[in-house]
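Student: For reference, the sequence and a predicted model appear below.
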Amino acid sequence: MAGPQRNNHKRPFGNSQKRTFGNSQKRSFGNSRHDQTNKKPKHGRQQMREIKRMGRRHQNEEAKEDFPDFPENDEGYESGDNIGEEPSGAMSLENNPRQAYDALMVLLDNGKDEKKTTKKSEKNTAKVQVIDGNIPGNEDEETEYGIEDIDEDEESVKKEDEEDQNDLSEDEEDEEDDEASSDPFEYHFANPQESILENFEQQVSKDSTLKWQSTKTSTSDKQYMAIGQSAPIEEQLSKGKQNIRLDGNLEQFKIKSRMNIPFDDANITNSQKLILDSVFKYKDVVFPYQHYKDESSIRDLYAAHAVNHIYKTRDRILKNNLKLSTYKEALEQGKASVEDEPELRDQSFNRPKVLILLPTRQACFAVGEKIIEISGLQTVENKKRFYAQYYSDDKVPEYKSNDFKYLFDGNSNDFFCLGMKFTRKTLKFYSAFNQSDIILASPLGLKAILEKKEKNKNNKDFLSSIEVFVVDQANSLQYQNWGNVSYILKHLNTIPENYSEDLDFSRIRMWAINNQFKYLRQNLVFGKFSTPEMNNLIGNKHSLNLSGKVKFKRNFTSDESGIGQIVFKLRQVFNRFECELPVNDPNARFNYFKTNIVPFLKEQSDDKEGGGALVYLPDYSDYLRVKNYLRYETSVNFCSLDEYSSQSKLTKYRDGFAKGKYKVMLYTERLHHYNRFEIKGVRNVVFYKCPSDETYYSEILLRFLGDSMMRDVIKDINLSVVKIMYSKWDANLLEKIVGTQRVPVLCFGSNEIYEFK
């Protein structure tokens, strides 16, 4: 889906699209690199705002030092016309090397400039930013990237903790006791059985390939298959804690009463009902929802779970603080001895407990709003700044598809990292990362933070104690760069290299000291469709969650499948090639393409009639291989469009293909995801591999071939053909296109060619 790693820093489209930040503020990038060298900016934030596009030839050499994969030429940065439409989509900083390079350099330089300020002035500045984020004009002083880490001075942090403690003491109506053994928070995080942890750790150290016990359960409506996995240990927590329930309800969980949950047992969606029990029991979950419309209800659920987890963690700490204070008073009065000191282990190395990865600021804004609502807190600090930097009313063109508008309406900036801190009465945005409870971030923004080389070596340690890890819109993250997610996983739950002076080891849970996070951390992964990368997040390499794992697999009916959406009769030919091992699939697919598809493309190339063949390639590595083969070893008259094509090439090749100058077009899935171009002149289609999303299959055929029929490029639809290449290893992709019931026949039937019409 995403491009290969060596092209990480290229951008997926031309230069003509303007980037939107914050409250619909447009940024321009001109040739002012040399202007900045003459006059040093007073502050890093001002410098960030003044970054402009540098001269093309001057910048390449400098950028190569930090980005080895920086393009050798300016091919991807030319400007051009758009033949009547603007490129739309998420314009990633990651795919714009100059912009990402400058942003990272400013972050590093910012730390150097601030060395000149006194500690006193630094503290005063931090206090103003934290206490009042709504000071008139304050928004102008904030970086538009929004990943700065504000250092909160110790005095303000201690003051907040004291206020929390006083609030707890005064409000000792204090909700129901959380320390019941039936509470998942209690038996999973607060007091897990050490014998089980030790036993399982020993088994894993002896045999890393331990097989988990699997169960399969179909939902009542047959829309999903739930595949549950429980840890292979003799002393299981209990069957009740390991079993999968697909009809969960809130009553059985000790939800904090001060929360405003936007759903209840009488008003719960089907998607929420399926995963509620697994989520609140701290199981790992991979859940592909049926439609983007279901996403809001999923966010309601995991946001409620995250806030509930934070409240229980904070309340436990405050209660134990009160117990220790009572003990110390008794000790001073001679009413207690040293032996009576309670052992209260309720903390970890750092405060952040929940990490939520999101693709865009608009998605972050939606989740942030839900957390505000669910928290039940009336005071929200820095809310105005949050709205200014994360909300936008920008809209993509109306003619784009509904799912495209859902993904890219609003602020599509994908470079951010935001801390959220909870006290008894206040929710604070833009808290320092190591003082935050929840962190909302894009993989690109968080990776930039982790890579910063600052004097403070603790900059990576704020992820050391993450207990709930959420990946939202995982499919969008794959189109950006899944390598960033993998990078972040390597930094989750690593033991800190340095400890803060006020860290009380007597309060740290033993499983944290023993580095047993991987047996307890919960991973929640959500997307529109499941992929191997999503499933791997809860695989044994990344997670060994003792409470279990649940993967949901969608069942596609014929009507829901890709071919079920085609409203006119069209020859759709599925060509199966043999491949014994999945590792051999790329070579087997390429050989089949050369033998069986290239002759068809040569016929298209020599055909004098109007229209040509579109070859759709989901994987960029396959695209490069096919492109080079057609260019150097065949006489096929073709053009190629990908996410790194310059705007001038996009214009030239689309126009040339529509006019018959080129008879074959190579077209990548990532380009389609980010732009949904209208390709004119398509008469036949070849799918080198099944599309990742069934929507893309129907879009290509309905829009491209439908347009050709209207323009008389296709005079007889019976003469057009769609060819789909697949192997038995494509079963998960294939079921989205033909429906779940047809997959066994296509993958294991006696025939190698199956035709639908």
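Tutor: Perfect, thanks for sending it.

Student: switch to C-alpha atoms for all contacts and neighbour counts from now on
Tutor: OK.

Student: which outside residues touch stretch 428-444?
Tutor: Stretch 428-444 is contacted from outside by 94, 130, 149-152, 310, 350-360, 364, 380-383, 386, 414-422, 461-462, 477, 484-485, 488, using C-alpha atoms under 8 Å, 6 or more residues apart in numbering.

Student: Determine the longest helix present in the protein.
Tutor: Among the segments of the chain that qualify as a helix by DSSP state H, the longest is helix 295-332.

Student: For the closest residue to Glu295 other than its chain neighbours, give me its contacts.
Tutor: In this structure, Glu295 finds its nearest non-sequential neighbour in Tyr289, 7.2 Å apart by C-alpha to C-alpha, 6 or more residues apart in numbering. The contact partners of Tyr289, by C-alpha under 8 Å, 6+ apart, come to 271, 295, 526-529.

Student: Now stretch 236-243: buried residues?
Tutor: Judged by neighbour count (16 or more other C-alpha atoms under 10 Å), stretch 236-243 contains these buried residues: 236-237, 241-243.

Student: Can you flag which of these belong to helices?
Tutor: Using DSSP H, the buried residues of stretch 236-243 in helices are 241-242.

Student: With respect to Gly564, which of the buried residues of stretch 236-243 is nearest?
Tutor: For the buried residues of stretch 236-243, the closest approach to Gly564 (C-alpha to C-alpha) belongs to Asn243, at 35.8 Å.

Student: can you list the buried residues of stretch 236-243 in JSON lines and add distance to Glu694?
Tutor: Converted to JSON lines, those look like this (distance: C-alpha to C-alpha, whole Å):
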{"residue": "Gln236", "distance to Glu694": "40"}
{"residue": "Leu237", "distance to Glu694": "40"}
{"residue": "Lys241", "distance to Glu694": "36"}
{"residue": "Gln242", "distance to Glu694": "34"}
{"residue": "Asn243", "distance to Glu694": "32"}
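
Student: quick check, nearest of the buried residues of stretch 236-243 to Glu163?
Tutor: Nearest member of these to Glu163, counting by C-alpha to C-alpha, is Lys241, at 36.8 Å.

Student: which non-adjacent residue is nearest that closest one?
Tutor: Ser547 (7.0 Å).

Student: hang on, isn't the one you found packed against Lys281?
Tutor: Yes. Using C-alpha atoms under 8 Å, Ser547 makes contact with Lys281 at a distance of 7.3 Å.

Student: All the strands of the stretch 501-650 of the chain, in order from the start?
Tutor: Ranges of strands in the stretch 501-650 of the chain, per DSSP state E, counting those that start in this stretch, are 522-527, 549-554, 571-576, 612-617, 638-641.

Student: roughly how far is the third one from the heart of the chain?
Tutor: Averaging C-alpha positions (C-alpha atoms, centre = their mean, to the nearest Å) puts strand 571-576 34 Å from its chain's average.

Student: try it against this one:
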Amino acid sequence: MKPIADPRLNLLTVLNVQSARPTGSTGKRPAVSHATTRDWHAIARKAQKKAKGASAGAERARRALADKVDEAAEVIEEQEDAQTDDAKVGAEDAAFSDADSDDEAAPSPSSSVAKDPFAAHFGPNSALVEGKEVSQLEEEEKKWSKGKSVLPGAGEVAWTRPDGVESAVKGEEEALQAYNAKLVEKLRASSGRTSVPPTQAAWLRTLSTCQDVLFPKVEVGSDEHDAIREACAMHAMNHVLKTRSRILKNNEFLARSALDPSSPSSTPRNTQDQSFTRPKVLLLTPFRNSALSWVQHLVSYLPPTTSLIESYPRFVSEYSLPDGASDKLVERADEYPRDHVETFKGNIDDTFRCGIKVTRKAAKMFSEFYQADVIVASPLGLRTSIEKDGDSDFLSSIEILLVDQMDVMLMQNWEHVQFVMERLNKMPEEDHGCDFSRVKPWYLDGKAAHLRQSILLSSLDSPELRALFTRSCHNRSGKLRAIPRAPNNGEGVLGMVPRGLRQVWSRFEGGEVWEEDEKRFEFFTSKTLPTLLKSAVSSSQTLIFVPSYFDFVRVKRYLQKNISQLGSDFSFAAISEYSDTPEISRARGAFFQGKKKFLLVTERFHFFRRYRLRGAKTFVFYAPPIHPLYYPEVLAFPFTAPSSLSSFQPSGDADVDESELSAHVLFSKYDVLRVERIVGTKDARRMCGLDAEGESGERRFTFV
């Protein structure tokens, strides 16, 4: 960027000559061609009203002033650098802005707008939504085309997209042209090669299409997981830098035009480059440890001119273990399964939020949400903040959503994820100093949700993930859902179960989806439990594994209420993720010593603790576990700890013989994803009644 010599131009650039909102005849909003009737007038009028209280007015004034000061600082920094070393900064700016230079002018058929995915998708007159009402977009989504294909890095995917929308994944070289050359060079340098690493290259090819992605087959802590994080981080930072670059360039254009309307630089062009609020990227992770890993990738792709990351040492300190503390989980890693260590090592606090502000010369951690470009948070941390302040307007302009380790969030509280998703891209309640004359039309029309790109990562698939992807992601560029295979090349995990252990799978009629919980409870209380109590073997030393905490509470209450009717000597203990250590120790000891005949356990307890629960000979799964490995781990409790399952070899010195053990699993057709991961793809379809025989086929299946 060339230095601005005229001091009047400096002042106009800082103050933004078009910051006045359209009122009466004081100004005329630039004409923009569009076919829909925008409803932003009510918002603009509301922005002009006086603050209800002095404190609210002062806060808005302070935020508005902070915005102006920040923009002024950026402009002044650019000018000072240019005057100090014009050649050096000019070269950096040229490299940094090449991807944006062509598409800032008025669009034309030969313009590079059509070639740049960012401009085509997020430009002010995005063809994906222009000329259509929100209701029309919602109705069209029900008729989107569907199909399957194979993509590099993702494997087989199921895609959905509007008719006529071309979302083909481009070749590597063409896809990388959508990214800043300096960032691509950083990616090459980080891997120590002359080319982009294969996994990152494949993902950037997919991400550059701006489609939504649900990828439910990334193993936590794996090299692939880290590579995907890096590619997504670069994609997000590229989006932030392009957005900020255009706003600053348009500020300068408007300032020059105001000083000299007859100059060539005053050629009309669209300067609608902004949104309701500043945050553009939202990153959700379950724990601070994963947030730290993500942020380390994000800051590695800051602009080349960034020389300072304010409060970064504080961030690393707060998102790591305290000074002097040792990670006992890592020190005893051989006592736990690898996935457990990778998930829970480091700082596992699940209540956090942090804003990251990016300017040309510096980045700032712990920035206020309305001053931030990127928000990193846990679902619980974000919900706590929203409920405390009663304000979620900072989510109104999110354009890229990244959610990592969604399988872990399923084990936390899924309602927190749904709470956040429901508040994305809603019309704001307040103006927050917004300049409506520069807001993109599709924001004002309430269409932002139809252009947001969502990238969802998980180690497994589930109905909850698919429902969220269907109901909350409406990207008009299309949607891609990777199709995971069952473990062990589709064969499942039955091969990891100790041989000779009899497993009986019983399918019950689930009815409609909203009836399944009641049908399952009825089947358990009327058939499974009475059968267990009639047997001399299964009436004691029985462990009941319940995936859902709500089902756990229901079964526990039933057993407590009917304990006298279940037998004079019937007794049970119950432990869940909410049980404290003394309570867990008492329950484990009583069950192992035979003082309690039944032990009720939640899947979340096993997820967070991964203990070996000894003393059981009969295992009852109220429903198939969400995590497939938990099935063989639980069945191997009499022989080995979960950490040793992969290397377990039967021996004659075990406390019990495999023939003394048995397992009973309840399932319905709605459990097909869980069943598939355990028994394999082929058997799962037959067992769930999805083959040619349908639900009228066999309902009881035995494995030995």
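Tutor: Nice, thanks for sending it over. Please read these numbers as outputs of a predicted model, since none were measured by experiment.

Student: separation between the counterpart of the residue nearest to Glu295 of structure 1 in structure 2 and Asp461 of structure 2?
Tutor: Here Tyr289 of structure 1 is matched to Lys217 in structure 2, going by TM-score structural alignment. Remark: distance between Lys217 of structure 2 and Asp461 of structure 2 (C-alpha to C-alpha, to the nearest Å) = 7 Å.

Student: Name the nearest residue to the counterpart of Glu676 of structure 2 in structure 1, sequence neighbours excluded.
Tutor: Using TM-score structural alignment as the criterion, Glu676 of structure 2 maps onto Glu735 of structure 1. In space, and not counting its chain neighbours, Glu735 of structure 1 is closest to Val743: 5.8 Å by C-alpha to C-alpha, 6+ apart.

Student: so what's that neighbour up against?
Tutor: When contacts are counted by C-alpha under 8 Å, 6+ apart, Val743 of structure 1 is found next to 731, 734-735.

Student: any idea how far Glu185 of structure 2 lies from Thr194 of structure 2?
Tutor: Taking C-alpha to C-alpha, one finds Glu185 of structure 2 at 9 Å from Thr194 of structure 2.

Student: With neighbour numbers in mind, choose between the two.
Tutor: Ranked by neighbour count (other C-alpha atoms under 10 Å), Glu185 of structure 2 and Thr194 place Glu185 first, with 13 against 10.

Student: where exactly do the helices run in the stretch 351-500 of structure 1?
Tutor: Ranges of helices in the stretch 351-500 of structure 1, per DSSP state H, counting those that start in this stretch, are 361-375, 383-390, 402-408, 443-451, 474-491.

Student: could I get these as a markdown table with distance to Ser337 of structure 1?
Tutor: Below are the helices of the stretch 351-500 of structure 1 laid out as a markdown table (distance: least, C-alpha to C-alpha, whole Å):
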| stretch | distance to Ser337 of structure 1 |
| --- | --- |
| helix 361-375 | 40 |
| helix 383-390 | 48 |
| helix 402-408 | 62 |
| helix 443-451 | 46 |
| helix 474-491 | 42 |
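
Student: Which among the ones you listed is found nearest to Val598 of structure 1?
Tutor: Here helix 474-491 is closest among these (C-alpha to C-alpha), at 28.1 Å.

Student: Would you mind giving the residues in structure 2 matched to that closest one?
Tutor: Here helix 474-491 of structure 1 aligns to structure 2 at residues 406-423, judged by TM-score structural alignment.

Student: Quick check: end-to-end length of the matching stretch?
Tutor: Note: stretch 406-423 of structure 2 ends 18 Å apart using C-alpha to C-alpha.

Student: Over to stretch 447-461 of structure 2?
Tutor: Stretch 447-461 of structure 2: ends 29 Å apart by C-alpha to C-alpha.

Student: what range in structure 1 matches that stretch?
Tutor: Going by TM-score structural alignment, stretch 447-461 of structure 2 sits over residues 516-530 in structure 1.

Student: And stretch 538-546 of structure 2, what's buried?
Tutor: So for stretch 538-546 of structure 2, counting by 16+ other C-alpha under 10 Å, buried means 538-546.

Student: got it, and stretch 405-418 of structure 2?
Tutor: 405-412, 414, 416-417.

Student: what about the equivalent of Phe605 of structure 2 over in structure 1, helix or strand, and which?
Tutor: The equivalent of Phe605 of structure 2 in structure 1 is Leu671 (alignment by TM-score structural alignment). When elements are defined using DSSP states H and E, Leu671 of structure 1 is found to belong to helix 669-675.

Student: what about that helix, how far off from structure 2?
Tutor: By mean C-alpha distance after the TM-score superposition for structure 1, the fitted helix 669-675 of structure 1 averages 1.0 Å away from its aligned residues in structure 2.

Student: how distant is that helix from the center of its chain?
Tutor: Its chain's average C-alpha position is 17 Å from that of helix 669-675 of structure 1, according to C-alpha atoms, centre = their mean.

Student: Three-state assignment for the match of Tyr289 of structure 1, please.
Tutor: Local secondary structure at Lys217 of structure 2 is given as coil here, using DSSP: H, G, I helix; E, B strand; the rest coil.

Student: Would you mind measuring from it to Ser454 of structure 2?
Tutor: Lys217 of structure 2 is 16 Å from Ser454 of structure 2, by C-alpha to C-alpha.

Student: all helices of the stretch 551-700 of structure 2, in order?
Tutor: 581-592, 603-609, 630-635, 672-679, 681-687.

Student: Any chance of the ones you listed in JSON lines with distance to Gly490 of structure 2 as columns?
Tutor: Below are the helices of the stretch 551-700 of structure 2 laid out as JSON lines (distance: least, C-alpha to C-alpha, whole Å):
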{"stretch": "helix 581-592", "distance to Gly490 of structure 2": "35"}
{"stretch": "helix 603-609", "distance to Gly490 of structure 2": "23"}
{"stretch": "helix 630-635", "distance to Gly490 of structure 2": "16"}
{"stretch": "helix 672-679", "distance to Gly490 of structure 2": "8"}
{"stretch": "helix 681-687", "distance to Gly490 of structure 2": "6"}
